[in-house]
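Participant: predicted structure and sequence below. I'll ask about it afterward.
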Amino acid sequence: MSFLYPLVLGVAVVVTVAAVWAYTILQKRRTTALAAAGLTSRQGRVRRHLPYALLLAALPILLIGLARPQAEVAVPRVSGTVLLAFDISNSMSATDVAPSRLAAAQTAAVSFVEQQPTTVDVGVLAFGNQALLTQAPTEDHALAAAAIKRVKPSGGTSLGEAILVGLGTITGKPVSLPEEGQAPTTQDLGYWPSATMVIFSDGEETGGPDVQAAAELAAAAGVRIQTVGVGTAQGGTVEVDGFQLGTALDEQTLTAIAQVTGGTYRPAGDAAALADSTEAIDLRLTTEKEPIELTAPFAAAALLLLTLGALLGTRWHGRIV
């Protein structure tokens, strides 16, 4: 417990000691006066002293309340960092989710960002063959929403690259996997339990770092990955360099990524399902210590003692004091 005005505590001690000393002196003088007159009090010790004791007890409590006591209480809240990663490969321009996979994902993601409390920092990452952080995590959700709206489809898909760049953004360290044939390296990325990556993708991997190894690295760093599958199993077609290419949702890859990190995979076969998926994204619930002022409880306790003392004094002595 802390106090906003700690000097008042010294005043409380001095005033309380003075009040108790004064009461003791008055009671001695009263007893002496009665004895000199050949009289004795008919009241028992409890009735004689209890009302005054209650009044005296209320005094330090009231003064402590004036010192503005505060205590820190752990308050649960959704907080931390959320990094939204968008697959911007050519396949995301398919229209099996209207108006297109990417456009539907953007709409749902913007709605998700607008619903987040200011305690959640939101960042945006776009990935094709390479991954690029287009908006660093920020509490200014308008900036994140604007970055989401700017992404355009092009190129292939590297889910592994997206995870590694996302980890680098969250941990503040460059993150990579060993080249083929090299011995695995242990990277000390720290532990980031309040960080979440949300990947919007159709899951069609075209190359890049190993997805499974990247997901395991994220799991070791405590970063949970939620995946949202954008597309349908029936798929659709996209035109790339004058060629019509078929594309379909790869749920197996997206499910595996989520499961490795303790996250969940949510399919989104249409715009409505995509909106539902973003609403169901499970962010981390953390606790933060907040100062709670205790002046009111102290004042209530002092008022209760004063009231009891006054009532007993009136009933037993015919007066409040």
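Facilitator: Alright, I've got the coordinates. A quick note: this is a predicted structure, and the numbers were derived from the prediction, not measured.

Participant: contacts and neighbour counts: CA atoms only from here.
Facilitator: Fine.

Participant: which parts of stretch 148-163 are buried?
Facilitator: 148, 151-163 (16 or more other CA atoms under 10 Å).

Participant: one more to weigh against that first structure:
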Amino acid sequence: MGLIVVPLPIALLVGALAVGLRLLATRRSSADRARLADASLLERYVRLPADAISSVRLALLALGVSAVALASGSGGTEARRLDESGTETILLLDASNSMLAGDVEPNRLQVQRELAARLATRLEGRIGVVYFAGRAYVLSPLTTDVSAIEMLAEGVRPAAVGLGGSSLAAGLTQAIDLLAGGEEGAKKSIVVFSDGEETAGPPFGEAIGRARGDGIVIHAVGIGTTAGGQIPLTREASLDPTMAARRRGGASVLQGPDGNPVVTRLDEASLMEMTTATGGRYVRGDEGIAEIDDELARGTRDPVTSTDDLAVAVLLLLAFVSLWGEGFLLPRG
């Protein structure tokens, strides 16, 4: 778990207050020592001259507070970033059963999780997450909390939606609605991770027209192969009562009404249609994470990473030693 992050201005304000209180205490203790003990007596108990003790203590206190402020200001950068870019992006994640197909290793769902989580660390501005299958859900409103976005991207699964099928129209509509409530004038985009299949809901043409009218750019990441694969009935699958009965009957893959295994295939045409209409880009997920980053995260800052834990530890150790030393040098009269 990361450090509790205190904004740097607040940390510096607290530090200034601590130093100010120490100055006040030093002035009062100096007057008390002058009444209670002779300076030569104090020198017998500490190696430093009595006149230098207050200055050294103040310097140690300032050093300790500064180290704490630096550690606080640098810790936890993987969790949250400032929204300086004026961009808003929705990660639209496919939670349909077809994403369980193993035509890409280890399966489509895991490839989607890894790509979406990594992309989240590279995108600027605020990010939201929407899952879709037969219907769509907003999992996260627009936020700068990168850790939360990564967690949601890595946790996508069909059973979380609860309704089978695949409706790109429902997902796009939900994502567009979410962006509509964002900042006016921000650069808005949607990144769709999907195999492109539509088996439920209306066509997505109306949603594409709305996105184009609102100036929303849609990018798409195609996951799967045109050869396709069968859909295993794992615990992550979203099953209606009929499908559940078939699984209890011993079926290991999803079957169609005719009793034959369903084969799901990557439909690149639908994904290209939405990107072409809105000025976005289409890439295939099996081209690798580096290609996805280059295509969809272009123009962003370097990947967000946590501050070096060793550097933070050194700063905190310096703070401890400085503050302990400040207290150890308490003059005795």
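Facilitator: Structure received. In this text, all values refer to a predicted model and were calculated from it rather than measured experimentally.

Participant: confirm G128 of structure 2 sits in a helix?
Facilitator: No: under DSSP: H, G, I helix; E, B strand; the rest coil, G128 of structure 2 sits outside any helix and is assigned strand.

Participant: corresponding residue for it in structure 1?
Facilitator: Alignment note (TM-score structural alignment): G128 of structure 2 maps to G123 of structure 1.

Participant: if we can go back for a sec, what is the nearest of the buried residues of stretch 148-163 of structure 1 to L254 of structure 1?
Facilitator: Of all the buried residues of stretch 148-163 of structure 1, L159 has the smallest distance to L254 of structure 1: 9.2 Å, by CA to CA.

Participant: which residue lines up with the closest one in structure 2?
Facilitator: Checking with TM-score structural alignment, L159 of structure 1 has L168 as its match.

Participant: if I pick that match, what's in contact with it?
Facilitator: F132, A133, G196, E198, G201, P203, F204 (CA atoms under 8 Å, 6 or more residues apart in numbering).

Participant: likewise G207 of structure 1?
Facilitator: N129, G156, T157, S158.

Participant: circling back to that earlier point, wait, which of the contacts of L168 of structure 2 is closest to E184 of structure 2?
Facilitator: Closest to E184 of structure 2, out of all of the contacts of L168 of structure 2 and judged by CA to CA, is F204, at 24.7 Å.

Participant: quick one: contacts for the closest one?
Facilitator: L168, A169, A170, L172.

Participant: any chance of JSON lines for those, columns distance to K188 of structure 2 and secondary structure?
Facilitator: JSON lines is the format used below for these (distance: CA to CA, whole Å; DSSP: H, G, I helix; E, B strand; the rest coil):
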{"residue": "L168", "distance to K188 of structure 2": "18", "secondary structure": "helix"}
{"residue": "A169", "distance to K188 of structure 2": "18", "secondary structure": "helix"}
{"residue": "A170", "distance to K188 of structure 2": "18", "secondary structure": "helix"}
{"residue": "L172", "distance to K188 of structure 2": "13", "secondary structure": "helix"}
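
Participant: what is the burial count for the nearest residue to W192 of structure 1 once chain neighbours are set aside?
Facilitator: Spatial nearest neighbour of W192 of structure 1, chain neighbours left out: G222 (5.1 Å); criterion: CA to CA, 6 or more residues apart in numbering. Neighbours of G222 of structure 1 under the rule other CA atoms under 10 Å: 19.

Participant: can you tell me the SS state at the equivalent of G222 of structure 1 over in structure 2?
Facilitator: Counting by TM-score structural alignment, G222 of structure 1 corresponds to G215 in structure 2. Per three-state DSSP, the secondary structure class of G215 of structure 2 is coil.
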